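>>> coordinates for the following, if possible.
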Amino acid sequence: MTADQALVIVPAALVLDWLFGDPRWLPHPVVGIGRLIAALEKLLRRLPLPERGSGVLLLVLTVGVAYGAARLLLAGAFLLHPAVGLFVSSLLGWSCLAARSLHGESQRVAEALARGDLPAARQFLSYIVGRDTAELAEPEIWRGTVETVAENTSDGVIAPLLFLMLGGPALALAYKAVNTLDSMVGYKNDRYRQFGWASARCDDLANWLPARLSGGLICLAAPLVGLSGARAWRILRRDGRNHASPNAGLPEAAAAGALGVRLGGTNSYFGRPVAKPAIGEPDRPLDGVAWRGAVRLMYGAELLLVAGWLAVCLALLAAGGGGT
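Sure, this is the predicted structure:
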């Protein structure tokens, strides 16, 4: 992907995401990746291989197919016509971004809470978090909503956008394959502890830079959206590692600081309570104001990344460079 192509593809993908999100009627590559993972798991578990070895093979095959299929599709599209190539590239890039979708899915929870419908809020929250939601009280529903917006600012927004900028739609789709693998097989239970080990570790590695970039971008975005950048930076430095994941705590800590709220605490997974360290300070309540602030931080961080990238691309073009 050349710099001049990128200057079309990335903004187009971004605008398509902002306008349309993730339409349920449109076939989505990640759905296909999920079906591929499920089929490969069934096949690989039948082979006489150690579970960890089968999991490595699952990772290689899934990411390889996703990346290779995208490259072939894009090559064919550009062979037909450069405009067709740019159009298909923009569609694939759009499919990897999730800001509008994350906003919309979390808004369903917020709207249910605003009208006092706790059962609906619990159900909608269950679609976007891995924890048990059936017995959650209103404050815990708000916490789950804010936490998922903050965490997914990194792996649902900044990370795929970064990979799209660095390597085009094929690399962004390869990242989404890693992300989907982790969400499907990256559990620390008896079924997936060994089989999902490679996928979980690869997801940690793929998100290492995006998570740290997201934390910094959230701190920079905070004063631009009416929140505290200084407090975001302080809590990021203090509590960014207060999480079992090496990455998820960083955007959560930056958001918690900017919002003045406390995240973390005990969650239940498959009926088993899991205590997590606290992140942030409870200066303000977890409520609709906090959720709206988290959404503003997400968009602010995304816009800052795009602005910085556009500046680099334009500088390269001005200097006579052609690649990204």
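
>>> when you work out contacts or count neighbours from here on, use the C-alpha atoms and nothing else.
OK.

>>> what ranges do the strands span in the stretch 201-324 of the chain?
Secondary structure of the stretch 201-324 of the chain by DSSP state E, counting those that start in this stretch: the strands cover 262-269, 272-280.

>>> got the angle between the longest one and strand 262-269?
Computed by axes from the mean of the first three to the mean of the last three CA atoms, to 10 degrees, the angle separating strand 272-280 from strand 262-269 equals 170 degrees.

>>> buried residues in strand 272-280, which are they?
Judged by neighbour count using 16 or more other CA atoms under 10 Å, the buried positions of strand 272-280 are 278, 279, 280.

>>> sorry, back to before: could you work out which of the strands of the stretch 201-324 of the chain reaches nearest to residue 233?
strand 272-280 (11.0 Å; CA to CA).

>>> as a markdown table, the strands of the stretch 201-324 of the chain with distance to residue 38 would be great.
A markdown table is the format used below for the strands of the stretch 201-324 of the chain (distance: least, CA to CA, whole Å):
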| stretch | distance to residue 38 |
| --- | --- |
| strand 262-269 | 22 |
| strand 272-280 | 25 |
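
>>> out of those strands, which gets nearest to residue 149?
Across those, closest to residue 149 is strand 262-269 (CA to CA), at 11.9 Å.

>>> what lies in contact with that closest one?
130-132, 143, 147, 252, 256, 273-283, 286 (CA atoms under 8 Å, 6 or more residues apart in numbering).

>>> repeat the analysis, applying 6 Å as the threshold.
Strand 262-269 is contacted from outside by 131, 132, 273, 274, 275, 276, 277, 278, 279, 280, 281, 282, using CA atoms under 6 Å, 6 or more residues apart in numbering.

>>> next: stretch 162-177.
Against stretch 162-177 from outside (CA under 6 Å, 6+ apart): 63, 66, 67, 70, 71, 92, 93, 160.

>>> again, only this time at 8 Å
Contacts for stretch 162-177 (CA under 8 Å, 6+ apart): 1, 6, 10, 30, 33, 62-64, 66-68, 70-71, 89-90, 92-93, 96, 160-161, 206, 210, 309, 324.

>>> now swap in stretch 61-80 and tell me
33, 36-37, 84-86, 88-89, 169-171, 173-175, 177-178.

>>> please give me the structure for this one as well, since I'd like to look at both together:
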Amino acid sequence: METAGIALLLGFLLDLLLGDPHFLWHPVRGIGWLISHWEKLLRKAFSKSQRGEMAGGILLVLGVIVYTLIPPAFLLWLAYRAGTGIGIAVETLFCYQLLAARSLRDESKKVYDALRQEGLPAGRKAVSMIVGRDTENLTEEGVVKAAVETVAENTSDGEIAPLLFMACGGALAGFFYKAVNTMDSMVGYQNEKYLFFGRAAARLDDVLNYIPSRLAAVLMTAACWLTGLDGRNAWKIYKRDRWNHASPNSAQTEAVMAGGLGVELAGDAMYFGVLHKKKTIGNPDRKIEPEDILRANRLMIVASCLGMAAVAAVKWGWKLLF
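Predicted coordinates for the structure are as follows:
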């Protein structure tokens, strides 16, 4: 396995073991600052018309991608010039920071702990840290559903997609993906403020996640069988409900999660005080409960391990054959 593959495997293991240490600077924070800074500049530079906002949004995408890639590219170039071991160490650190399985598990488990130990108000506060919807009026069922949906969607966005990009192009491909995905999460909203300005970021994110979201769905279905969930129903609901979302990708993993757990996800939700009508995903075979957060996390971790194993097998098999 080449140096980038070794770095990816080591980074994957570090992520599972350690998660994101809060004392360590995280590159996604830098990407977020870059997006906010460029947005302010571009909104001043371009008119408020539809054409002006779309042009500004395209420049945002180009500028953020370029400025995101320059620092890690330079650091990797310096590191590998200093020695293969140093290069692998730096690339391992980057891969470790670009994966999010452990942090996703930890942050969603805080919702479970808050509900169990402190009650609904604490659960609402905890889930507000990981979702974009309004949470102040959510029921316990709504809080749990929001947390489970976040785990489902981020199994692809936070783990399988960056894993796949880094498997194909090393840490720099991972930074490219994270730049686009972070832009989508910050400006890719279907509201008055971002409908045109965020369109380029949203569309590019849809393209980049098309294959990873479907691969994640397959891995999650396999993981259902390994974690004691209903793999047969997961595949059934996936085939039926994978398009029940405005995004072409989000329902892919949510459908598997809903089917595997035997619950109903999605449905109407409030964003910035506005009710958004959404289709449901899955069947309400039973009422969703806080323990489903733990089950969703187990499913996400096992699917991630299957993804890493598949990547390692492909890379090892390719080297063996060629």
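
>>> shouldn't residue 102 of the first structure be in contact with residue 150?
No: contact criterion CA atoms under 8 Å: residue 102 of the first structure and residue 150 do not qualify, at 10.1 Å.

>>> of those two, who's got more company?
Higher neighbour count among residue 102 of the first structure and residue 150: residue 150, with 29 against 21, using other CA atoms under 10 Å.

>>> which SS state does the equivalent of that one over in the second structure fall under?
Applying TM-score structural alignment, one finds that residue 150 of the first structure aligns to residue 152 in the second structure. Secondary structure, DSSP: H, G, I helix; E, B strand; the rest coil: residue 152 of the second structure is helix.

>>> which residues touch residue 152 of the second structure?
Residues near residue 152 of the second structure by CA under 8 Å, 6+ apart: 253, 254, 257, 296, 300.

>>> and for the second one, the neighbour number?
If I follow you right, that is residue 254 of the second structure. 33.

>>> report the separation between the closest residue to it other than its chain neighbours and residue 256 of the second structure.
With sequence-adjacent residues excluded and distances taken as CA to CA, 6 or more residues apart in numbering, residue 254 of the second structure is closest to residue 152, at 5.2 Å. Using CA to CA, to the nearest Å, residue 152 of the second structure is found at 8 Å from residue 256 of the second structure.

>>> with residue 294 of the second structure instead?
16 Å.

>>> for residue 298 of the second structure, same thing?
Remark: distance between residue 298 of the second structure and residue 256 of the second structure (CA to CA) = 14 Å.

>>> quick one: the helices in the first structure?
Here the first structure has its helices, by DSSP state H, at 3-20, 29-44, 51-80, 82-96, 99-114, 118-126, 138-152, 159-185, 197-206, 208-221, 229-239, 249-259, 288-318.

>>> so which of the ones you listed is the most packed in?
The highest mean neighbour count among those, using mean count of other CA atoms under 10 Å, belongs to helix 249-259: a mean of 34.

>>> relative to the second structure, which residues correspond to it?
Under TM-score structural alignment, the match for helix 249-259 of the first structure in the second structure covers residues 251-261.

>>> contacting residues for the residue minimising distance to the centre of the first structure?
Closest residue to the average C-alpha location of the first structure: residue 156 at 1.7 Å, with CA atoms, centre = their mean. By CA under 8 Å, 6+ apart, the contact set of residue 156 of the first structure is 97, 98, 99, 102.

>>> if we use 7 Å, what do you get?
Contact analysis of residue 156 of the first structure by CA atoms under 7 Å, 6 or more residues apart in numbering lists 97, 98, 99.

>>> my guess is residue 136 of the second structure contacts residue 122. True?
No: Residue 136 of the second structure is not in contact with residue 122 according to CA atoms under 7 Å; the separation is 10.3 Å.

>>> re the thing from before, figure out which of the strands of the stretch 201-324 of the first structure is closest to residue 222 of the first structure.
strand 272-280 (15.0 Å).

>>> show residues contacting the closest one.
The contact list for strand 272-280 of the first structure, computed with CA under 7 Å, 6+ apart, reads 235, 239, 242-243, 253, 256-257, 260-268.

>>> please repeat the previous calculation with a cut-off of 8 Å.
For strand 272-280 of the first structure, the external contacting residues (CA under 8 Å, 6+ apart) are 235, 239-240, 242-244, 249, 252-253, 256-257, 260-268.

>>> what's the answer for stretch 217-226 of the second structure, then?
Stretch 217-226 of the second structure is contacted from outside by 230-231, 234-235, 238, 252-253, 256-257, 260, 299-300, 302-304, 306-307, using CA under 8 Å, 6+ apart.

>>> do the same with stretch 43-50 of the first structure
Stretch 43-50 of the first structure has contacts (CA under 8 Å, 6+ apart) with 51, 54, 58.

>>> cutoff 6 Å now
Identification of contacts with stretch 43-50 of the first structure by CA under 6 Å, 6+ apart yields residue 54.

>>> quote the end-to-end distance of it.
Per CA to CA, the first residue of stretch 43-50 of the first structure is 14 Å away from its last.

>>> starting at the chain centroid, how far to it?
On the basis of CA atoms, centre = their mean, to the nearest Å, stretch 43-50 of the first structure sits 30 Å off its chain's mean C-alpha point.

>>> in it, what's buried?
Neighbour counts using 16+ other CA under 10 Å place residue 44 of stretch 43-50 of the first structure among the buried residues.

>>> excluding chain neighbours, what is closest to residue 250 of the first structure?
The shortest distance from residue 250 of the first structure to any non-neighbouring residue, by CA to CA, 6+ apart, is to residue 240 (4.3 Å).

>>> got it, and residue 57 of the second structure?
Excluding the flanking residues, the one nearest residue 57 of the second structure by CA to CA, 6+ apart is residue 197, at 4.5 Å.

>>> can you find the partner of the one you found in the first structure?
Using TM-score structural alignment, the equivalent of residue 197 of the second structure in the first structure is residue 195.

>>> return the residues in contact with its match.
Counting by CA under 6 Å, 6+ apart, residue 195 of the first structure touches 51, 52, 55.

>>> try 10 Å
Counting by CA atoms under 10 Å, 6 or more residues apart in numbering, residue 195 of the first structure makes contact with 41, 44-45, 50-59, 185-188.

>>> ok, residue 35 of the first structure next?
29, 41.

>>> now which residue in the second structure aligns to it?
Mapped onto the second structure by TM-score structural alignment, residue 35 of the first structure lines up with residue 33.
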